[in-house]
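Asker: Any chance you could fold what I've pasted below:
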Amino acid sequence: MKKVKHNNTKTKEISGDMPNIKMRMSVVTMFLLLCFGVVAVRAFSIQVMGTEFYTEQGDMRQIREVSLPVPRGNIYDRNGEPLAISTPMVSVGVDPSKLINQISRLGQLAEVLSLDEEKLNELVVNKQDKKFIYIKRRIPPYMADSVKALNINGVEFRQEFKRYYPTYEIMPQLIGFTDANDVGKEGIENTYDKQLSGTSGRKQVMQDRKGNVIRDVKEITEAQAGEDLYLSIDRRLQYVAYKALKTAVHSRKAEKGAAIVMDAMTGEILAMASQPSYNPNNISGESIAGMRNRALHDMYEPGSVIKPFTMVAALLSGKFDEDSLIDTTPFEVDGYEFSDARNYGEIDMETVLGKSSNIGTAKIALSLEKEHLWNTFKLFGFGSSTNSGIVGESIGNIEHYNQWSNSRHANISFGYGLQVTTLQLATAYAAIANKGRWRSPTYLKGNIKQDKAIIDPDIARRVSLMLENVVTEQNTGKKARIEGYSVAGKTGTAIMAEKGGYSNKYIASFVGYAPAKEPRLIVAISIVDPKGDEYGGSAVAAPVFKTIMQDSLRILNISPDLENETQNFKAKEVVNG
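Answerer: Below is the predicted model:
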């Protein structure tokens, strides 16, 4: 039997390689472990150590700086009744670049917001360079919630405020309104826009990818709300003036009109109404005609309501007193004939005013120096601003006396050849009522302006007595009488000027005060182009004065000053009824 030989050499070679293989495996294992370790450390770093860093980086990509809108200050009447308030609303805007790939969803958005889908599509397509465009301003929060429920990326929401006027068309010409950016336009809103607006703030917020605010980050600039304003206006009296004026303008088919109620002693405007009017909560193209404040913007030749100031000039001159006799026979000046409705013959100065004689007034004026008459009118504020504080107030017009012809001299004395506003007339009559002291009117409660003496108190008293005589049964102001109260005032009927001469239209006016013995209220009325057979101040404006004054005296609980004459008044009403 042969012995089998083992290959010891090969076995030795294999045995010799084993350590190398083990070493290599160890190196590979260690390398893999090292790699796993690095990955683990990196993962730990990202998940634990780097959380704050990456959170901050993520936040930075979503933090935005936004405006902090503030509510506009409210406007109240003198008794705290709201005249203009701001209510929270939501405005909707879009980022066109985010919506371009969601055109199919614009129909839903347009439907909820009552928008034209085609126009919304055009806006998104054509405004790709814009990051934000408003598509609907100031909608109620419930409507905004409906939009949010659509969950459309690129639709954003901003808080804003909407102005609301609780008195609707009763006083928009005085209060004014705000535009789409909440900026005051016209009236009080415009004049006091800076105080009412306040100052918007700025803050940083975190938003999600859809633009929704997740949380506030920090305030950058503090917001300051607008200031509230308390006006001198009494909303109750404003309604009385508005209703009486509107009724008269409509019933007489007049073109327009104005009415003012003023505190005789303080100059505070208690009511200021204009016709036509409009609703400031729903402004349209048709609203423009009603936006003009007729009481302080419209200038016109006043007619006979200017005559009391000619009487003041006459008394100041020392050439006349109440008993001075004036011949009212028609006469000519510079080829122009002056006449009255009838020839009153020779009458005293008080009767000249009571009968509203143009001839008598002109003859008195022609006896005075032109400069003297002009100076007297200027003393009472004609041709100058009343400084009431409202932007855009008209100043009227009265030519310098150097430009007057003799006929102009005569015409100006009874209200032609000069232009005034209803506010100027109310302010001038207040000076007579206030014992010869003139004061600028005001629209702010308690903002009483310094008065100044312009004529002797005794002359003011004497002219006031003449004005009381006007409001008697036998004179032109009889329809302004109020049972139980002494009333002083003057009617006016002026032919309206037109290009090249005068038209066949009239302005009817009445300005007066009560109680005449201790004046509390001034009421001024002007009505333009009343239609019908009766168009004068006595028939058209005096009854409006009576309604407004009577109701205002009652509302303010101002006691009658002629209680002993009530029975006599009633008896006359029955006889003449």
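Asker: switch to C-alpha atoms for all contacts and neighbour counts from now on
Answerer: Will do.
Asker: What is the three-state secondary structure of residue 523?
Answerer: strand (DSSP: H, G, I helix; E, B strand; the rest coil).
Asker: any idea which element residue 353 lies in?
Answerer: Per DSSP states H and E: residue 353 is located in helix 349-355.
Asker: Let's compare: structure for the following, please.
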Amino acid sequence: MSRQGKRIVKPQASDGRMLFALLILFGVFALILGRAAWIQVLDPDFFRYEADKRHLRATVTDAERGMITDRNGEVLAVSVPVMAAYADPKMVRDGDGFNDMRRWQALANVLEINVDDLVSRVRDNKGRFVYIKRQVSPLVADYIRKLKIPGIALKAESRRYYPAGEIAAQLVGITNIDDRGIEGLERSYNDWLTGSPSKQLVRKTPNGAIIENLSVLEEGENSNDLVLSLDMRLQSLAYTALKKATAYHMATSASLVIIDIPTGEVLAMANTPSYNPNARDGLKPFQMRNRAITDAYEPGSVVKPLVVARALDIGMIQADSTINTSPGYMRVRGGTVRDGKNLGTKDIGTLLVKSSNMAMTKLALQMDVQELLGFYSGFGFGGESGISLSGESSGYLPNRSRWSEHEQATLAFGYGLTATPLQLARMYAILGGGGISRPLSIFKQKTIPAGQQVLSEQAADEVVKMLAGIAKKGGTAPRAAIDGYEVAGKTGTSRKAVAGGYGEDYVTLFAGLAPADNPRLAMAVVINEPKGQDYYGGTVAAPVFAEVMGGALQLLNVEPSRPQTQLAALFGSNDVATR
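Answerer: Below you'll find the model as predicted:
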């Protein structure tokens, strides 16, 4: 065939094929439109339900735990933001998270855990959630994010931090890893500090990121702060002196309490041994005990002023009355009472300062024992202080139908009953407050609470004047003296009871107030089981009292005591007598 004979034949479209293709195309579009209409208009609920199952979640937002501060706003406990590292084992496996073990080694190193243990915890877990480590710092959390291990994630939580450390550890207490209080004020006021969580309905991505807040399911309550009556300046001073004395005398433990006499507020409550609540490795239960309220001891001579106060109050004696204590001992039914030496006939103030057992016995035996016990009870012995601290001991005040003379005598000089350091401090706060017993408080007071008159003001003032000789020449505690301030107080040294009698260990005490001419602070110092030759209240506990009380009075800007000669020059002798 020649080239000219050739001709190009153009393909012709078949009408049937075109129609068929169009029908197919329109049919597909019709199916899509129909399906969309079915999903969106006719039956949307099923698919909306399926989508919600995959993306709607109820989340809980915990209220941040409230702070604990001292009376001046110094923070004692605060929650700081941290993270919890966790794994979704299924997501780790599905994302081939175990392929790069170098990332797991890095994760184990930064968390300070064994890599094999870490991998096995995740790999062997068949669930969808396992904690890797709680309370991770933000810096470590940022490093974990950068490792980008599939299925490893972080969630926000908080950790309690205690700036004061061991100084107020037993009083403030601690929380556990779930931020619940388990000791001290953290435990007693856990609900107040915690508040309640709120619940929200949110929409999340498959990776768990929140993309939309939909509604609030449950409103929570904000947490509350605690403002304590504690003054951390005084607390630090007390703890430092107490720790030093405990170490020097090799004592088992010690406690100290300071009460503001006009208000009944507790300004310091220190104990040794203590612990660091921010580093709890090796923490022992005995270190967490707030011994100032939990441990009760036989107070010994510290309670002798109550016998004198009772005798003055009922008119049995006058402030200038004398008692003959010769020959220094006396037999009573059930035993013998004796003094360290024969003090002869002295006025009641001298005998109180000299701590005469004979004088206290002669007074007590003239009183009705039940009335004396009721008088002790009015000063807070045998009952809780109302300070609202968990674990508080009420001590022991005997209650029996029959009493021997010896039992009644020992009650007068501090044996046969027990009291906590807090109760002893309260006793002297009542004496210094004109015989008024005010409710004790560990919280800062907005107003001064009303008190109850448990002893006449005249009798209370007379006893305080007598006790002012304790730190002077001839007193039993010259080492309790404070330069510039007159001190009133009483020493105590009691042997510890054991099965069948008393052992060789001692409890050493000093309780008192200052300034004696215008009482502001009451304090009790108790040192348990000092070792060595020194175990008397005047040589072991009194120096701690002087150091802490002197510093506290200066920190609070309490005006120094003035000698009577200076007062007479300023106001005249008649004014001085009535002031």
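Asker: if we can go back for a sec, which other helices and strands contact the helix holding residue 353 of the first structure?
Answerer: Packing partners of helix 349-355 of the first structure (3 or more C-alpha pairs under 8 Å, 6 or more residues apart in numbering; DSSP states H and E): helix 307-317, strand 325-327, helix 358-366, helix 457-470.
Asker: which residues sit against the last one?
Answerer: Where contact means C-alpha atoms under 8 Å, 6 or more residues apart in numbering, the residues beyond helix 457-470 of the first structure that reach it are 308, 311-312, 315-316, 322, 350, 353-355, 432-433, 435-436, 475-478, 486-490, 516.
Asker: Please pull up the helix or strand immediately following it.
Answerer: Following helix 457-470 of the first structure in sequence, per DSSP H and E, is strand 488-498.
Asker: quick one: buried residues of that following strand?
Answerer: For strand 488-498 of the first structure, a neighbour-count test (16 or more other C-alpha atoms under 10 Å) marks 488-497 as buried.
Asker: By how much does the helix holding residue 353 of the first structure deviate from the second structure on average?
Answerer: Per the superposition on the second structure, helix 349-355 of the first structure and its aligned residues are separated by 1.1 Å on average (mean C-alpha distance after the TM-score superposition for the first structure).
Asker: who's in contact with that helix?
Answerer: Taking C-alpha under 8 Å, 6+ apart as the rule, helix 349-355 of the first structure contacts 307-308, 311, 321-326, 360-361, 466-467, 469-471, 475-476.
Asker: show me the contacts for residue 111 of the second structure.
Answerer: Counting by C-alpha under 8 Å, 6+ apart, the residues that residue 111 of the second structure touches are 133, 140.
Asker: Check the alignment and tell me where it lands in the first structure.
Answerer: Alignment note (TM-score structural alignment): residue 111 of the second structure maps to residue 113 of the first structure.
Asker: again, but for residue 570 of the second structure
Answerer: Using TM-score structural alignment, residue 570 of the second structure pairs with nothing in the first structure.
Asker: again, but for residue 69 of the second structure
Answerer: In the first structure, residue 69 of the second structure lands on residue 76 (TM-score structural alignment).
Asker: Please report the distance of that match from residue 194 of the first structure.
Answerer: In this view, residue 76 of the first structure and residue 194 of the first structure are 17 Å apart by C-alpha to C-alpha, to the nearest Å.
Asker: Compare those two (neighbour count), which wins?
Answerer: Just comparing residue 76 of the first structure and residue 194: by other C-alpha atoms under 10 Å the higher neighbour count belongs to residue 76, 22 against 15.
Asker: wait, that one sits on residue 166?
Answerer: No. Residue 76 of the first structure is beyond contact range of residue 166, at 10.6 Å (criterion: C-alpha atoms under 8 Å).
Asker: Report the set of residues contacting both of these two.
Answerer: 82-84.
Asker: Any chance you could list what contacts stretch 430-449 of the second structure?
Answerer: With C-alpha under 8 Å, 6+ apart, stretch 430-449 of the second structure has contacts from 71, 226-230, 261-267, 378-379, 385-387, 426, 429, 450-461, 463-464, 513, 516, 519-520, 522.
Asker: Please convert the buried members of the contacts of helix 349-355 of the first structure into PyMOL selection syntax.
Answerer: Only the buried entries of those go into this PyMOL selection, using 16+ other C-alpha under 10 Å:
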select buried, resi 307+308+311+321+322+325+326+360+361+466+467+469+470+471+475+476
